[in-house]
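# Below is the sequence, then the predicted model.
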Amino acid sequence: MFVPKAQNPALAALLILLATAFIAATTLFAKALGTDALGPALPVLQISHGRFLFAFAALAGIAAVARPSLSRPNWRLHIGRTTFGWLGVTLMFASVAYIPLADATAISFLNPVFAMVLAIPLLGERVGPVRWSAAGIALVGAMILLRPTPDSFQPAAMLALAAAMVMGMELIFIKKLSGREPVFQILLVNNAIGLGIATVAVVPFWTPPTGPQWVALAGLGILMACAQTLFVNAMARADASFVAPFSYATLIAAAVYDFVGFGVVPDAISLIGATTIIAGALLLALREARVRPTATQDAL
């Protein structure tokens, strides 16, 4: 049975900021692997397989040493959560090979908006005018980033939008898992099931990676495991409404990594779209802070 940790907002903020740096770095590795930066571009299914392979290896190694206390998993919820999580990550990795990291990251911030909409039929939640307004503002930001004109439309941005929708469904399963099992167990089971799904999916497409690509795949998985661990521990130490705004630092880290690694400079449309999405997401977070003052244990 999960035992809540002592509340420590300052530590939670530090942990989430570190997590955002790691999460943004995973998209940088995914972009390098999905382009010719480290050798012939790898199939996106192989990139997501590497993410789960090395993340599970890192977590299994920790489990072998620390021997944490585990309980019986709720397999139905874990399988549902991981299936949507695997698909969302795969779509996200596919998008970053073609559009700026900052754009893909900003669009991914729509996942709580989609989760809010899905919670109406799936969890029986009621949505008031403030939450609908927040969702509308965020969706306007997404339309700006999609650049819906014949000359500037980015089809690959639809992959990031689809990823946000799928990860919104994942959040529904995460909410159902919250507090039912130890955090480490949720991460371990998630990555074990994800590895199984990713392995089956990658078989027809697997190609031998180059040496640098193996290193990037390992870095991708290990960084994701670190990010997940930091994120869930941050969520355990402060209200979700307090932690959520700090996660937007991912956008800054992604933009910096994209500039350093690929020389990509965000244009005015990217900045306006990202700002609009964050404004909507912040409005949603502030509304939740007033309505739900207690923390909800969460997991990536």
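Arrived safely.

# CA atoms for contacts and neighbours, from now on please.
Will do.

# residues making contact with stretch 182-196?
The set of residues external to stretch 182-196 that reach it, using C-alpha atoms under 8 Å, 6 or more residues apart in numbering, is 1-3, 49, 52-53, 55-56, 59-60, 68, 70-71, 73, 78-79, 81-83, 86, 228-229, 232, 299-300.

# Can you mark which positions in it are buried?
For stretch 182-196, a neighbour-count test (16 or more other C-alpha atoms under 10 Å) marks 182-195 as buried.

# Format those as TSV; extra columns: distance to residue 39 and secondary structure.
Formatted as TSV, these follow (distance: C-alpha to C-alpha, whole Å; DSSP: H, G, I helix; E, B strand; the rest coil):
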residue	distance to residue 39	secondary structure
182	40	coil
183	37	helix
184	35	helix
185	36	helix
186	35	helix
187	31	helix
188	31	helix
189	32	helix
190	30	helix
191	27	helix
192	28	helix
193	29	helix
194	26	helix
195	24	helix
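
# could you dump those to JSON lines with distance to residue 106?
Listed next are the buried residues of stretch 182-196 as JSON lines, based on distance: C-alpha to C-alpha, whole Å:
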{"residue": "182", "distance to residue 106": "30"}
{"residue": "183", "distance to residue 106": "27"}
{"residue": "184", "distance to residue 106": "28"}
{"residue": "185", "distance to residue 106": "29"}
{"residue": "186", "distance to residue 106": "26"}
{"residue": "187", "distance to residue 106": "24"}
{"residue": "188", "distance to residue 106": "28"}
{"residue": "189", "distance to residue 106": "28"}
{"residue": "190", "distance to residue 106": "24"}
{"residue": "191", "distance to residue 106": "25"}
{"residue": "192", "distance to residue 106": "28"}
{"residue": "193", "distance to residue 106": "28"}
{"residue": "194", "distance to residue 106": "24"}
{"residue": "195", "distance to residue 106": "27"}
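
# List just the nearest of these to residue 11.
residue 183 (17.4 Å; C-alpha to C-alpha).

# try this one side by side with the last:
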Amino acid sequence: MDGSIARPRPMLALFLRLATALSLATMSMLVKLAQQRGAHLAELIFWRQAITVALVGGGLLLAGRLATVRTKRFGAHARRALLGLIGMFFVYGAVILLPLAEATTISFTTPMFAVLLSLVLFRERIGLYRWAAVAIGFAGVLIVLQPGGSGAIDPFGAAIGLIAALFVALISLQIQDLNTTESPWSIIFWFTALTAPIAALALPFVATAHDPATWGIILAMALCGALAQVLLTSSLRFGSAATIIVMDYTSLIWATIYGFAIFGRVPPSTLWIGAPLIILAGLVIFYRERQIARRKPAEPVS
């Protein structure tokens, strides 16, 4: 991980993304639990970032590798930090407003937003397969949301979840770009170092006293977040987002288990109809992206 560019290792990337899904699902559960015990959203984000930068910075200092965070792309790190901080408010907000399984399912729309972003930002031509996948995916979202139905979930929370998925797609593109020149530790360090002071500005207005159990939950949440950040950044270093994003779907298993075991909620039947459609859409996009990536090296030769 010391070099700026890593050799593609698809199996390692898939394993790292699988571990990322578990870490993020655990962190989401702890965010929801901490909020129910009185912790404010902004407070959780501050501790998540502050503890991560302390662990990463301190670890690198002790290992004599602090120089690995040097960068000539401070502007790119600042843009990633800005989008990342805004995205965290939406991601955490969706987890707080929605049941875990539903919030996780809506987050699976990230590949659909990635397709739309490739059209808007890169003027990429989107073929029939990917357009069909986007349509199928959002049809699945409508089934999960049950608009007008008796079991309909909070529309505001659903909107927050969809915006969170859009930000995750944007941030994934930024991380992949930074990975071409920066080490994972540099990406994580600058993201947390730039955002923790900003998040701290909200503390005088939202911070409250907590019992030891709540502080333990907040600490565990921050540690899971730090671990997930390392795993996520490393997975994008060893494999493309289009290839490894399929592993993200395993987080629904953990979210469902946590939702039942911790919060006593069984997902409605519509979730098990809509979620496969959203996952199918992501898999179709994954398949088409892989086909396109395989064809690209041959184009200059011809």
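Perfect, I can see it now. Quick caveat: nothing in here was measured; it's all calculated off a predicted structure.

# any idea how far the counterpart of residue 45 of the second structure in the first structure is from residue 283 of the first structure?
Correspondence of residue 45 of the second structure to the first structure, assessed by TM-score structural alignment: residue 48. To residue 283 of the first structure, residue 48 of the first structure is 32 Å away according to C-alpha to C-alpha, to the nearest Å.

# Same drill for these two, tell me which one is more crowded.
residue 48 (29 against 19; other C-alpha atoms under 10 Å).

# And that one, how close does it get to residue 270 of the first structure?
26 Å.

# before we move on, the earlier item: taking the contacts of stretch 182-196 of the first structure one by one, which sit in helices?
49, 52-53, 55-56, 59-60, 78-79, 81-83, 86, 228-229, 232 (DSSP state H).

# Show the contacting residues for residue 81 of the second structure.
So residue 81 of the second structure contacts 190-192, 194-195 (C-alpha under 8 Å, 6+ apart).

# What range does stretch 219-229 of the first structure cover in the second structure?
Counting by TM-score structural alignment, stretch 219-229 of the first structure corresponds to 220-230 in the second structure.

# That stretch: average distance to aligned residues in the first structure?
After superposition onto the first structure, stretch 220-230 of the second structure sits on average 1.3 Å from its aligned residues (mean C-alpha distance after the TM-score superposition for the first structure).

# Show me how far that stretch is from its chain's centre.
In this view, stretch 220-230 of the second structure has its centroid 12 Å away from the chain centroid, taken as C-alpha atoms, centre = their mean, to the nearest Å.

# Would you mark the buried spots in it?
220-230.

# pretty sure the match of residue 45 of the second structure contacts residue 89?
Yes. In this structure, residue 48 of the first structure is within contact of residue 89 by C-alpha atoms under 8 Å, at 6.8 Å.

# can you give me the helices for the stretch 1-150 of the first structure?
Secondary structure of the stretch 1-150 of the first structure (DSSP state H, counting those that start in this stretch): helices located at 9-34, 44-66, 75-96, 101-108, 111-123, 129-146.

# Please apply the same query to the stretch 151-300 of the second structure.
According to DSSP H, counting those that start in this stretch, the helices that the stretch 151-300 of the second structure contains are 155-178, 184-200, 203-206, 212-238, 241-244, 251-263, 271-295, 298-301.

# For residue 93 of the second structure, which of these is the nearest?
Once those are compared by C-alpha to C-alpha, helix 155-178 is nearest, at 6.9 Å.

# helices or strands up against that closest one?
helix 74-97, helix 100-107, helix 110-122, helix 212-238 (3 or more C-alpha pairs under 8 Å, 6 or more residues apart in numbering; DSSP states H and E).

# Please repeat the previous calculation with a cut-off of 7 Å.
helix 74-97, helix 100-107, helix 110-122 (3 or more C-alpha pairs under 7 Å, 6 or more residues apart in numbering; DSSP states H and E).

# between those, which one is nearest to residue 239 of the second structure?
Short answer: helix 110-122, nearest of these by C-alpha to C-alpha, at 15.5 Å.

# what stretch of the first structure does that closest one fall on?
Matched against the first structure by TM-score structural alignment, helix 110-122 of the second structure falls on residues 111-123.

# gap between the two ends of stretch 232-247 of the first structure?
End to end - C-alpha to C-alpha - stretch 232-247 of the first structure spans 12 Å.

# wait, what's in contact with residue 113 of the second structure?
Neighbour list for residue 113 of the second structure: 166, 169 [criterion: C-alpha atoms under 7 Å, 6 or more residues apart in numbering].

# I'd like the distance between it and residue 61 of the second structure.
Distance from residue 113 of the second structure to residue 61 of the second structure, by C-alpha to C-alpha: 38 Å.

# do residue 77 of the second structure as well
The value you get for residue 77 of the second structure to residue 61 of the second structure, if C-alpha to C-alpha is used, is 20 Å.

# in the second structure, which residue is closest to the centre?
residue 168 (5.3 Å; C-alpha atoms, centre = their mean).

# what sits against it?
By C-alpha under 7 Å, 6+ apart, the residues touching residue 168 of the second structure are 87, 110.

# at 10 Å what do you get?
83-84, 87-88, 90-91, 107, 109-111, 113-114, 162, 174 (C-alpha atoms under 10 Å, 6 or more residues apart in numbering).
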